[in-house]
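Asker: got a sequence here, can you build the structure:
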Amino acid sequence: MFSDTSSSLIRLNIGGKKFCTTVDTLTQREPDSMLAAMFSGRHAVCADSGKGYIFVDRDGKHFRHILNWLRDGVVSSLSDSEYSELLREAEYFQLLGLMDEITNVLNKRKEDEELNTELTRTDIIKCIQSEKVRFRGVNISGLDLSKLDLSYVDFSYACIKNVFFSRANLQCAKFRDVDAEGSIFHNATLRECEFTGANLRGALLAGANLQSANLQDACLIDCSFCGADLRSAHLQTADLTNANLEGANLEGANLKGAKLHNANLKGANLQRAYLRHVNLRDTDLEGAKLDGANLLGAIR
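Answerer: Now for the predicted structure:
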């Protein structure tokens, strides 16, 4: 016979597995549970002869997780199937707090899995058929999205490393703060796109139409803009170190504060471009057109 006046130490035999715990552990965290009721002192609980274990006819596989919950309020990290088994035990012992915690963990896992699910080209095509398409913050690295109409799509904050956008229509698309390292925009339409703060290191934009595109503060190191149309583009404080702009049309472009160290502007059209205070000392300007360019304070 158990009595709360004898000892706070409780010996339990759960389906053949033996555990030792205390009255406080079994009663304090979940005061409305079956375990709390059993050891509250209001009921007589019989122990077996010998070592005095109280037998409960349940599978003892997960009872240690129940005890850890009652002690610390923490659910152990388990597989989904193990969580389902533990949930059944929590239901039996009427541990409502543990049931809620397990349900929250399973729901969070499901949400994380949905967020991390890789999209395919087919998924993208289905999505762009709806209005106001957004892929903000998603990871679509390595996909082939060439020749698709992705105009006005919002890719802001997404990871689009090594994505193929060749010949795609991306007019007015948003790429704010994306990680697009190594992506291919060959001959793509990027008119009025926003690349503010984007990482385009090593990207290929040869032949792309970037008229009036906003590339302010973008990392354009090692990019290829050969033959690209950058008329009236915003390139303020962009990093164009080692970029290849040979034959690019930068007429009317704003390059205020841009870094052009070792950039190749051979044969580029820089007519009426804004190049005030830009350091052009290590820039290859052979054959470049600078008629009407604002070079006040530029270093050459």
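Asker: contacts, neighbours, all on C-alpha from now
Answerer: Will do.
Asker: for the nearest residue to Lys147 once chain neighbours are set aside, give its distance to Asn199.
Answerer: Nearest non-adjacent residue to Lys147, counting by CA to CA, 6 or more residues apart in numbering: Ala168, 4.0 Å away. According to CA to CA, to the nearest Å, Ala168 stands 19 Å off from Asn199.
Asker: same question, Leu143
Answerer: For Leu143, the distance to Asn199 - CA to CA - is 17 Å.
Asker: tell me which of those two has more neighbours.
Answerer: With neighbours defined as other CA atoms under 10 Å, Leu143 and Asn199 compare such that Asn199 has more, 25 against 19.
Asker: ok, the more buried one - contacts?
Answerer: Asn199 makes contact with Asp177, Val178, Asp179, Ala180, Glu181, Ala218, Cys219, Leu220 under the criterion CA atoms under 8 Å, 6 or more residues apart in numbering.
Asker: just checking, the residue nearest to Lys147 touches Ala188?
Answerer: Yes. Taking contacts as CA atoms under 8 Å, Ala168 lies within contact range of Ala188: 5.0 Å.
Asker: same drill for those two, tell me which one is more crowded.
Answerer: Ala188 (25 against 21).
Asker: span of stretch 257-274 from start to end?
Answerer: 10 Å.
Asker: actually stretch 154-161, not the one I typed
Answerer: 16 Å.
Asker: neighbouring contacts of that stretch?
Answerer: 133-142, 173-183.
Asker: now the second one, please; I'll put the structures next to each other:
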Amino acid sequence: MGSSVPLSSSKVLLDIGGKKYSTTIDTLTQREPHSMLAAMFSGRHTVSEDPETGVVFVDRDGKHFRHVLNWLREGVIPILTDSEYQELLREAEYYQLLGLVEHINVHLNRKKDGEGSGPELTRKDVIKCIQSKRVRFRGVNLSGLNLSKLDLSYVDFSYACIQKTCFRGANLQKAKFGDVEADGSDFQDALLRECEFIGANLSGAVLDRAHLQSANLQDACLIGGSLCEADLRTAHLQNAKLADANLHGANLEGANLKGAKLSGANLKSANLQRAYLREVDLRDTQLEGAKLGGANLLGAIR
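Answerer: Below you'll find the model as predicted:
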């Protein structure tokens, strides 16, 4: 069954190869007005949709469509491997997103020429951005920079490459680190209250004594990371990968660890009072001296 979709900010439900997405007509038509997606939802064509759910099905691999949507929303490309860039390039070409195709090709050509391996900005550049209120570093390569003790609160680092970057003692309250590559970075003593780390790669990162109250670390990779004495009260750690992480003395009171992977994790002397540990596998977790009063351990494997 088809219907003519008006050009507006109305909600659109998409099924891309089995993966469900929700967006708007404006997002699909404004940044790349000559693309196939813009043509589909311009109102000039009939779009085939499910008569019961209103979902529009597109027979493509849905893996990278979130990157397509983020490009259309924000004009940024994520940090990916070369093979993943090639996959995203194929999708961009299929949807006739010429701007995205150009950006990916520029990035791949830089890597081919040996560029792009170092940070795109200096510490001085970052400070200038903060002072001028231009505080968005989405998708930027800041790897290896010393950004310690700076006020970076509310800054958007989503999709950035911040490997081995030093944020020691920095104010990062409510900053966004969604899907960043931050393996080996140093957040020791940093203020990270209510930060967003959804899907972030923090493997081997140092977050000792970091203030992470109510931070969102869902689906984050913290394998081998150090969070000694970190304050993670009421933090969101659903499905986080914490294998072999060192959380000795960490405060996880009221934290949600549903689905978290804790194999080999060190939780000695940690405060897990009122934490959500339902059905979590704790068999290979070190819990000597940990406080578990009021924790939800229903179905937990110990």
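Asker: give me the aligned partner of the residue nearest to Lys147 of structure 1 over in structure 2.
Answerer: Counting by TM-score structural alignment, Ala168 of structure 1 lines up with Ala170 in structure 2.
Asker: the helix or strand hosting Ile104 of structure 2 packs against which elements?
Answerer: Using DSSP states H and E, Ile104 of structure 2 sits in helix 98-112. On a contact count with 3 or more CA pairs under 8 Å, 6 or more residues apart in numbering; DSSP states H and E, helix 98-112 of structure 2 meets helix 82-94.
Asker: in structure 1, which residues correspond to stretch 219-236 of structure 2?
Answerer: Taking TM-score structural alignment, stretch 219-236 of structure 2 hits residues 217-234 over in structure 1.
Asker: so how far is Asn105 of structure 2 from Met46 of structure 2?
Answerer: For the record, residue 46 of structure 2 is Thr, not Met. Thr46 of structure 2 is 33 Å from Asn105 of structure 2, where distance means CA to CA.
Asker: Arg283 of structure 2 too?
Answerer: Applying CA to CA to Arg283 of structure 2 and Asn105 of structure 2 gives a distance of 47 Å.
Asker: ok, Leu267 of structure 2 next?
Answerer: Leu267 of structure 2 is 45 Å from Asn105 of structure 2, by CA to CA.
Asker: quick one: which of these two has more around it?
Answerer: Leu267 (26 against 14).
Asker: aligned partner of that one in structure 1?
Answerer: Match for Leu267 of structure 2 (TM-score structural alignment): Leu265.
Asker: do the same with Ser132 of structure 2
Answerer: In structure 1, Ser132 of structure 2 lands on Ser130 (TM-score structural alignment).
Asker: what's the burial count for its match?
Answerer: Residues near Ser130 of structure 1, counting by other CA under 10 Å: 8.
Asker: could you tell me where stretch 19-37 of structure 1 falls in structure 2?
Answerer: Taking TM-score structural alignment, stretch 19-37 of structure 1 hits no residues over in structure 2.
Asker: again with stretch 55-71 of structure 1
Answerer: Stretch 55-71 of structure 1 corresponds to no residues in structure 2, going by TM-score structural alignment.
Asker: okay, how far is it across that stretch, tip to tip?
Answerer: 21 Å.
Asker: and what of stretch 247-267 of structure 1?
Answerer: Start-to-end, stretch 247-267 of structure 1 (CA to CA) is 5 Å.
Asker: matching residues in structure 1 for the host helix or strand of Phe57 of structure 2?
Answerer: Per DSSP H and E, Phe57 of structure 2 falls inside strand 56-58. Following TM-score structural alignment, strand 56-58 of structure 2 has no partner segment in structure 1.
Asker: tell me the helices and strands packed up against that strand.
Answerer: Short answer (3+ CA pairs under 8 Å, 6+ apart): strand 56-58 of structure 2 packs on strand 11-16, strand 46-48.
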